[in-house]
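Trainee: Give me a 3D structure for the following:
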Amino acid sequence: MATYVIVGAGLAGAKAAQTLREEGSDDEIVLIGAESERPYERPPLSKEYLQGKSEREKIFVHGADWYADNGVDLRTGLRVTRLELDQHAVRLSDGSRQPYHKLLIATGARPRRLPGPGLCLRTVEDSEALKARLAGAERVIVVGAGWIGLETAAAARKAGCEVTIVEPDPTPLYRPLGPELGEVFAGLHRRNGVDVRTGTGAAEITETGVRLSSGERLTADLVIVGIGAEPEVGLARDAGLEVGSGILTDAALRTSHPDVFAAGDVAESFHPLYGRRIRVEHWANALNGGPAAARSMLGQEVSYDRVPYFYTDQYDLGMEFSGDIQGYDEVVYRGSVPDLEFVAYWLREGKVVAGMNVNVWDVVSEIQQLIRSGVTVDPKELTSDRR
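Mentor: Take a look at the predicted model:
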């Protein structure tokens, strides 16, 4: 009997374990997680769970009995301290040693932090602590206008707090969306009463607020830090696996060692559609990457080529984003941007490389088909309401 060991009991790891069983494997499956909770999904932590709109039980990937019922040895509250690739084993924080035939690394990412008392959001415990703090706060500063920063800012406004966002880039979401759509999100938050300050960073976080890079001091009861995340590549690097911005894999999610695979936030994988390696931190990549890695571990032919996908909900705006804007040279719109009911298309040399639907639904498949096709399009056709 073979043994499949999965390091990282998040969404990618849990879905990989599920897929191994669904694909007919009756081998031993060991799922190891550093957190004390069983696997859960992270998007609700900055959205509906943080705002008190959903119950705790709804965040979990599987029911409490699923792992035992499906013969998955779930070990929570344990860290893998070392990968012994030559011996096909991992060392655990309790001193034990776990052999494997195939290994999946799905360790995810950790939030980037700043010195001082600012709160970060990554775990369910973080979300619950933040929810409690928001209930008693009057003034909140959010450092960073990425997805987590904007979603927590929206939650803080829903909780009745005065909110200031501090972002050194020219607009919110400047890197994932570019300045055009970044301004849309800046406007959304300003219309909801948020003081959005771009082009300035946090030089220091103190007990009473933030000192900006300009020297200005802002006071607050609570500072939230949302400045991105770093993949947990330490184990892989120490073991001698090839690492770039994440653990390097081929399109089958296989690392530089033939019996070791990586999926989710931690993996920098070759993407057949783009012809290069990319690292995607979003929920859908964990949801789909875990099962793809499991099939690859079973020896099936796998070419993981999902179009990157992300969604967000902020105030009365719901949106879905597909693709990668790298190298775009034009953005065109169908619908009404001022009314926040539109589809945006990013083009490069006349080809659609990304699309975002805002309060417009059931068009993701159409957008992703355009991205996959690689055909040159007429921007007027994209912007026509008759499409």
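
Trainee: drop to CA atoms for contacts and neighbour counts, all remaining ones
Mentor: Noted.

Trainee: now for the one helix or strand V196 maps to, which elements pack on it?
Mentor: Take DSSP states H and E as the rule and V196 turns out to sit in strand 195-198. Judged by 3 or more C-alpha pairs under 8 Å, 6 or more residues apart in numbering; DSSP states H and E, the packing partners of strand 195-198 are strand 162-167, helix 174-191.

Trainee: Out of those, flag the one nearest A2.
Mentor: Nearest of the helices and strands packed on strand 195-198 to A2, taken as C-alpha to C-alpha: helix 174-191 at 41.2 Å.

Trainee: Could you report the distance from the nearest residue to T219 once chain neighbours are set aside to I141?
Mentor: The shortest distance from T219 to any non-neighbouring residue, by C-alpha to C-alpha, 6 or more residues apart in numbering, is to G209 (4.2 Å). G209 is 7 Å from I141, where distance means C-alpha to C-alpha, to the nearest Å.

Trainee: and for the two, which residues touch both?
Mentor: Taking C-alpha atoms under 8 Å, 6 or more residues apart in numbering as the criterion, G209 and I141 both touch A220, L222, V223.

Trainee: One more, so I can put them side by side:
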Amino acid sequence: MAQDQATPSGPDLTQGIPIADLADGKLVGRVGDQEVLLVRQGAEIFAVGARCTHYQGPLAEGLLVEGTVRCPWHHACFDLRTGEALRAPALSPLPCWSVERQGDRVFVRGQREAPAPSAPSGKLPKRIVIVGGGAAGFAAAEMLRRRGYGGGIVMVSGDSAAPVDRPNLSKDYLSGNAPEEWVPLRPDGFYAESKIELRLNTNVASIEPGKHEIVTEGGERIPYDKLLLATGADPVRLPIPGADLPHVHALRSLADSRAIIEAAKTARQAVVIGASFIGLEVAASLRTRGLAVHVVAPEPRPMERILGPQMGDFIRALHEEHGVVFHLQDTVTAIERGGVTLKSGGRLETDLVVAGVGVRPRLTLAEKAGLATDRGVTVNPYLETSAPDIYAAGDIARWPDPHSGEMIRVEHWVVALRQGQTAALNMLGHRERYAAVPFFWSQHYDVSINYVGRAETWDELLVEGDIAARDCMFLFKRAGRVLAAASIFRDLRSLQIELAMECGEPIGGAG
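Mentor: Have a look, this model is predicted:
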């Protein structure tokens, strides 16, 4: 999460620098107390904030691509001319400064005001309704206003809290390294100021496509011209005795994370059921809080199905270095107030249980409305469902992926944000295909794993670098083609591979 930055160093750009200092294309300097990235692309020179507006990633270590800069940490992308955050997970723009060239020197002058959004043209919907208060729903509402849409926006959410930065719920916030004020995606006043009607604690009972209405559980009918279905997913509930006991938790919402934090204040030992990304991030966070942590999972290695055996062994060793105890190739068969029973016959004492065994997309509304579904809500490249004027995005959407040629559904935060943004543009009359390469990251103590692409199966796994030294890239290949790449501290290489996937270019590597 964003952290306070030290006093910026580097040259005072208001005093000018030789243009030769930009031979490598990028230079970090300062303007007053602000850190500024100076970029030269061809004959143009840009001056923008040097830190990503998502988690303050160093943009000087990122990738320049045709008038944009991409963040090395979580692959946000910014327009160098306007500062606009073109790709999630960043949502806020970069500050921009005027640049003046005098002979062989470059000077950075005053900060420029962000351009006001221009109203979209053409016939526009009078009211857009968004069902869901997660990543996709928020990103859609924010993009609609960013692009100057002046019609009504109603966001209906069953959650008790306004949209939050969900990855933080299992990472820094849960570990105690981020205050709660960092968790909301926008301050409370944002929705009223932006004229977004946010209805919390409101569940939708049905959608009536023929009438262009949704019906809440309270019986209220809300008409729409365009509808975005972004209902997300629910945690899988354990079908075992004791799964409903008060000390057993899942993690999906801010309320869930708060409940685990409160329980951790008095708990001494926790059992995490499942060695998924969420499960192990929870394990790391609870270890940071000083609890003894045991992880129970049926697979022989953590996350082997997604990351392969070498990375699985590394992740297990990393957690064991921090005191986590694994019980692999085992399952919990029952939960009692003081412990859990294992299928192997053992028993673990515990006063806190967290289940991280996956999620299921919320498809009930779509199915009842007669929308086409196939292990998700089926959408076309523009995220349109089978019903006129209804779009779907996020965890529920199954879309035609141009990179694999398959219909896929992905449960990643960044994917949901980007799909919400694309759906918003298309509801305003654009015809923008959703073609972003899937991306996610996972944090384990001081190690971050970045993953681009998608490889459910592979027949070859190539390793660049040294995993033990925490400096490596894994390439997942099928039939000679790289489908996905996982990396530890090879951020620029990860960005380069993502770009190659976007462009359909071959990816070289080890072997």
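
Trainee: So after superposing, what's the score?
Mentor: TM-score of the superposed chains, computed with TM-score structural alignment, normalised by the length of the first structure, equals 0.94; 381 aligned residues with a C-alpha RMSD of 1.6 Å.

Trainee: Let me know which of the helices and strands packed on strand 195-198 of the first structure is tucked in deepest.
Mentor: strand 162-167 (a mean of 24; mean count of other C-alpha atoms under 10 Å).

Trainee: Comparing that one with the second structure, how large is the average distance?
Mentor: Superposing on the second structure and averaging over aligned pairs (mean C-alpha distance after the TM-score superposition for the first structure), strand 162-167 of the first structure comes out at 1.0 Å.

Trainee: The second structure: matching residues for that strand?
Mentor: Using TM-score structural alignment, the residues of the second structure aligned to strand 162-167 of the first structure are 292-297.

Trainee: Check stretch 177-196 of the first structure too.
Mentor: Using TM-score structural alignment, stretch 177-196 of the first structure corresponds to residues 307-326 of the second structure.

Trainee: Could you check how far the most centrally placed residue in the first structure is from G116 of the first structure?
Mentor: Nearest residue to the geometric centre of the first structure (C-alpha atoms, centre = their mean): H282, 2.9 Å. To G116 of the first structure, H282 of the first structure is 27 Å away according to C-alpha to C-alpha.

Trainee: what's the burial count for the counterpart of G289 of the first structure in the second structure?
Mentor: Taking TM-score structural alignment, G289 of the first structure has Q419 as its aligned residue in the second structure. Other residues lying near Q419 of the second structure total 29 when counted by other C-alpha atoms under 10 Å.

Trainee: Need the counterpart of G338 of the second structure in the first structure.
Mentor: Aligned against the first structure - with TM-score structural alignment as the criterion - G338 of the second structure pairs with T208.

Trainee: wait, what's in contact with its match?
Mentor: If a contact means C-alpha under 8 Å, 6+ apart, then T208 of the first structure has T219, A220, D221 as its contacts.

Trainee: all helices in the first structure, in order from the N-terminus.
Mentor: 11-22, 43-46, 66-69, 124-136, 147-158, 174-191, 234-239, 283-297, 364-373, 379-383 (DSSP state H).

Trainee: Check how far the fifth one sits from its aligned residues in the second structure, on average.
Mentor: Its aligned residues in the second structure lie a mean 0.7 Å from helix 147-158 of the first structure after superposition (mean C-alpha distance after the TM-score superposition for the first structure).

Trainee: What ranges does the stretch 1-150 of the second structure have for its strands?
Mentor: Using DSSP state E, counting those that start in this stretch, the strands of the stretch 1-150 of the second structure run over residues 17-18, 26-31, 34-41, 44-49, 63-65, 68-70, 77-79, 85-87, 96-102, 105-112, 127-131.

Trainee: any chance of these in CSV, with mean neighbour count and distance to G509 of the second structure too?
Mentor: Below are the strands of the stretch 1-150 of the second structure laid out as CSV (neighbours: other C-alpha atoms under 10 Å; distance: least, C-alpha to C-alpha, whole Å):
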stretch, mean neighbour count, distance to G509 of the second structure
strand 17-18, 16, 37
strand 26-31, 21, 26
strand 34-41, 22, 27
strand 44-49, 22, 33
strand 63-65, 19, 19
strand 68-70, 23, 22
strand 77-79, 25, 25
strand 85-87, 20, 27
strand 96-102, 17, 37
strand 105-112, 16, 38
strand 127-131, 24, 43
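
Trainee: Please name whichever of the ones you listed is nearest to T385 of the second structure.
Mentor: strand 127-131 (14.2 Å).

Trainee: so who does the residue opposite R56 of the first structure in the second structure once aligned touch?
Mentor: Aligned by TM-score structural alignment, R56 of the first structure pairs with E180 of the second structure. Contacts here follow C-alpha under 8 Å, 6+ apart; on that basis E180 of the second structure touches Y173.

Trainee: Kindly report the same for T81 of the first structure.
Mentor: V90, R91, L92, S93, L235.

Trainee: Next: G209 of the first structure.
Mentor: Contacts of G209 of the first structure by C-alpha under 8 Å, 6+ apart are I141, R217, L218, T219, A220, D221, L222, V223.

Trainee: Quickly note the distance from the fourth one to I205 of the first structure.
Mentor: In this structure, T219 of the first structure and I205 of the first structure are separated by 10 Å, where distance is defined by C-alpha to C-alpha.
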